[in-house]
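>>> Predicted model, plus sequence, below.
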Amino acid sequence: MIDAASALLSTLDMAVVPSATENGNDAPPNSHATGANIPVHLLSDGQRSAFEFFLGFYAFTFVNATATFGLTPQTANMIHRIPFMFPPHGNKLKFLRGCEDWTMLIILDIVILRDWKEKALQAGRLSIRELNSRAALIEEKLQEGITRSSLSKTSATAADDNNRRRSTTPSTPPTPSLPSEIFEEEVRMMTSSFIHGALVFLNVVVSGFYPNITEIKSSVLETLTALEYMRARSVVNIPSWPYFVAGCLAQETEYPRFRALVTPFVPGKVPLVMTMWSLEVLEECWKVRASQPEEQETCSWVTAMKNRGTRYLLL
């Protein structure tokens, strides 16, 4: 689906994004500069709304898919165009998926960093010092986001919680029809979950799938805490991507807490299928880990999916 959508978008008259090789530099480009030259003025209002919705959902899906499975030749050609689909200082995904745009852009930076690392490693010229330097710049942005999220954290009253439960269903992203303070808190919780999950992802890109590394242990615990906070207070489902990424690197003592994030099925209500499927793959990952020596790099989320014969798009 992602490759097909990428092929469709590549036919549009989008702005020329200079590649790293054209600049004589193989470093990951700083991806957040200008906009795309898409002739939206030729579209009707309805067509434009549909087009903007498609672009936003495509960008969100693209980032999730490439962060989970890596780049294909088609997505590699598209990756530097994705940031141009977001308006400068805008929040396209805030109203579409309930999270702030910059979180997806930083996850995209980590995808680019992982691709750079893999290519440099294959060419025999990976500099650990340079890898750590680039990762530190991304981590600084994530830590700034964590600080902002903590400062904007609100304590909802019981009445606000009741309003949330009446205003939307458990499987949808928050909508602007919610009271503003509740909507902003929903967005903050969703964004916080993605920020912490991105930090786990970054640590894995730098260090590998080693759950006992200090920074991986701490970032997994912080992600789990953010997800538990959201599960206890939000009317929308927790996002599957940070749940899955953190769960794959969890400590054995944390397994029950990850299992508890999957709410029991209630007759007459829509089940949280994506979270249930994610847990099934996590159980496979944990089973493989149990059979491995502790010092060995553990089972990745891709390996766990392959073992089960599945490929889930973690939305």
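That came through, no problem.
>>> Could you use CA atoms for every contact and neighbour count after this?
Fine.
>>> How are the helices of the stretch 1-150 of the chain distributed by residue range?
Assigned by DSSP state H, counting those that start in this stretch, the stretch 1-150 of the chain shows helices spanning 2-9, 45-69, 73-78, 92-96, 101-122, 128-151.
>>> do you know which of those lies nearest Val288?
Val288 sits nearest to helix 45-69 of all the helices of the stretch 1-150 of the chain, at 18.7 Å, using CA to CA.
>>> For that closest one, list every residue counted as buried.
For helix 45-69, burial by neighbour count (16 or more other CA atoms under 10 Å) applies to 52, 55-56, 58-68.
>>> now, which of these sits nearest Cys285?
The closest of the buried residues of helix 45-69, once distances to Cys285 are taken by CA to CA, is Thr68, at 14.5 Å.
>>> just checking, the closest one touches Thr303?
No. With contact defined as CA atoms under 8 Å, Thr68 does not count as touching Thr303 (11.1 Å).
>>> could you dump the buried residues of helix 45-69 to TSV with distance to Val245?
Listed next are the buried residues of helix 45-69 as TSV, based on distance: CA to CA, whole Å:
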residue	distance to Val245
Glu52	29
Leu55	25
Gly56	23
Tyr58	21
Ala59	19
Phe60	16
Thr61	16
Phe62	16
Val63	14
Asn64	11
Ala65	12
Thr66	13
Ala67	10
Thr68	8
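>>> try this one next to it:
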Amino acid sequence: MAGGSRSRSGCWTCRLRRKKCDERRPGCETCEKLGISCHGYANRPDWMDGGEQEKAKSAEVRRDIKSATRRDAGPTASQPSASVHEPSPRVSPTLENATHHEPRHSPQEISTTLPTGTNQSDRQLLNSMLGLNVVLVGASSSGSYRSNGAQGFGRTQTSEGSGDIEQRQMPVIKERDASLLMYYMDCVFPMQFKMYNPAPAEGGRGWLLSLLLRTPPLYYMSLALAAHCMEVLEIPNGSDESKGVTSAQLASALQNLQQYITMFNEQPGPGSLEENIKVLVCIMQMIGFVGFAGGTENWQVHMKGASTIVSRFTDILCSSNSTSHLFESNRSGTVMSVEELITVKFLVSIFSWIEIANSVSSGSSPTLGYIHDRLLGGQDPPIRLDKVMGCDNTVMILIAKIGALDEWKRDAQATGKLSMMELVTRASSIEKELMLALSGIPGGRPPSADFRSLYGLSRATLSVYFDYVTEAYTLSALVYLHVVVSGPHAELQEIRNNVSQSVELFRRLPEPIIARALYWPILVTGSMALPEEENLFKEMLAESGVKPIFVGPGWNIIKILEECWRRRRTNDPLPVKEGYWADIMSSLDTTVLLL
């Protein structure tokens, strides 16, 4: 480390090594983590003579560190400590069960490098990662760091002492980690975002790989998620013991992610552009995992945190030169690179989709609804939701307006100030725009794709079916609108017409797996289905692969639909306090994330 940051009052071992000491007493944590003797803080040792004795002691310490490194690595060093017992409801992002299992392997040391240009804030964020006590060991701007902790991913050895530090420009990825990384890229990520299939000319998914390699907590979390999915989906008959281990490892990776986000939130000021991108992707990965694990955990908290960062990106996305004065500059100006722009657009798209679609789950209008016209409106909007989740921007903006109308109506009712004339006028305007959007959906349908698996989308994605998705969302938005105006009465003609059209569309789906991209339309339309139509919705989800322990919120959607149907059959309505679907979910003590 550069001399300016060397400890002047640290332990004698750290001073010998010319490393920063945490100065914990009686022995420092840095030495403990490295598995070497800490010589404390007493009087200057005799061997600290600036001559031959000091050189000999330095060589001895370096040998001890290398010996400890080989000891810890063992034959299983390349095995990931964070695996994944696929997001079943038993794996909780709140980490309540994180301490019930012990990792399969002992803590191991991880060596890699910080990207060029890393600033002190990045280093502080890295040091916040639970189980990854990062100690900088490099002197250059690409500063190597060593991370000691519970995440037992593969490591490389870094020479000790000044003048012989091994510098690497990229992390060394062990064979096992490389397999998991590719499994995440090829299978897990497409399962999370089924409609996202960027062309090479649009940057492909290279931004994702780059971000994974630059953001340690995201990298470890993604490897854990990949290992977990592989354990459950590829080896469904594996032992419960191995799945328990992967669950504990996933919990540890989730903790790292949470700590990274927490540290960022504690920083004064907005931080740099790079930091905001990294933290936003970590937050969205947390939310994505909630959806993967059934969508019932407290995802609203994460959405609130993400909204602050997303609002900062609005001016950048809507400006012609992609600059902003909000962020601390860590290079000449704050102009976004092409990769950063692609990354931000994807993250803001995912956030906007979740916020708009889940107005039915939360019973509230979107927090950032005031920026939707800027982000999603116009002929050439900066954000294209159809590229990410399959539905046209126009329809999603109108769904957000329905959510706002629903909240306005309930607030007006609570204060005795509801004007039915104003309600109908506002609803009629939205309905006309939805009907116009419906008429503009192409009639032609793409040919069936080759899906080799119910859960693996590596050979094909659902993006070719975006017009089915847009039509399903539009018809369901009309159902949503009429429920807001007239109440959840399935027999009403205006509701019946749109449900019938949706049922016909669902019967014409060329591939059962398309239902995985239609959770929101299935919930909204299915809740208004007549008894003779109920089986269609359950069969459609079952044929797409949904079962009790499965990735995504599909099984919980079935439970919500059954509760809707039960209440209608028994004439057991709920008082409308949060909105129809939010009230149903509250009665089940859950709020499902429709992702």
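Nice, I can see it. Only a predicted model underlies this, so the values are computations on that prediction, with no experimental measurement involved.
>>> How close are the two chains, by TM-score?
TM-score for the superposed chains, counting by TM-score structural alignment, normalised by the length of the first structure: 0.75, backed by 275 aligned residues with a CA RMSD of 3.4 Å.
>>> Would you mind listing the two of the buried residues of helix 45-69 of the first structure that lie farthest apart?
It's Glu52 and Thr68 that sit farthest apart of the buried residues of helix 45-69 of the first structure, by CA to CA, at 24.4 Å.
>>> that older thread, which of the helices of the stretch 1-150 of the first structure sits closest to Val204 of the first structure?
helix 101-122 (9.5 Å).
>>> Pull the residues that contact the closest one.
Under the contact criterion CA atoms under 8 Å, 6 or more residues apart in numbering, helix 101-122 of the first structure has outside partners 26-28, 31-32, 60, 63, 66-67, 70-71, 83, 86, 90-94, 126, 131, 134-135, 138, 141-142, 191, 194-195, 198, 201-202, 205.
>>> so that helix aligns onto which residues of the second structure?
Mapped onto the second structure using TM-score structural alignment, helix 101-122 of the first structure covers residues 393-414.
>>> What's the average distance for the matching stretch when superposed on the first structure?
Compared with the first structure after fitting, stretch 393-414 of the second structure deviates on average by 1.6 Å (mean CA distance after the TM-score superposition for the first structure).
>>> Okay, buried residues for that stretch please.
393-410.
>>> ok, Asp386 of the second structure touching Phe466?
Yes. If you go by CA under 8 Å, Asp386 of the second structure and Phe466 touch, sitting 6.7 Å apart.
>>> quick one on the thing from earlier: can I get the helices of the stretch 1-150 of the first structure in JSON lines including distance to Leu279 of the first structure?
JSON lines is the format used below for the helices of the stretch 1-150 of the first structure (distance: least, CA to CA, whole Å):
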{"stretch": "helix 2-9", "distance to Leu279 of the first structure": "24"}
{"stretch": "helix 45-69", "distance to Leu279 of the first structure": "15"}
{"stretch": "helix 73-78", "distance to Leu279 of the first structure": "27"}
{"stretch": "helix 92-96", "distance to Leu279 of the first structure": "25"}
{"stretch": "helix 101-122", "distance to Leu279 of the first structure": "22"}
{"stretch": "helix 128-151", "distance to Leu279 of the first structure": "26"}
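>>> Of the ones you listed, give the one that comes closest to Thr275 of the first structure.
helix 45-69 (14.9 Å).
>>> For that closest one, give me the average deviation versus the second structure.
Mean for helix 45-69 of the first structure is 1.3 Å (mean CA distance after the TM-score superposition for the first structure).
>>> which residues in the second structure does that helix match up with?
Using TM-score structural alignment, helix 45-69 of the first structure corresponds to residues 338-362 of the second structure.
>>> what does that stretch rub up against?
203, 207-208, 277, 280-281, 284, 303, 306-307, 310, 313, 317, 365-367, 382-385, 388-389, 396-397, 399-400, 403, 520, 578-582, 585, 591-595.
>>> burial count for Val235 of the first structure?
When neighbours are defined as other CA atoms under 10 Å, Val235 of the first structure has 23 of them.
>>> Cheers, nothing more for now.
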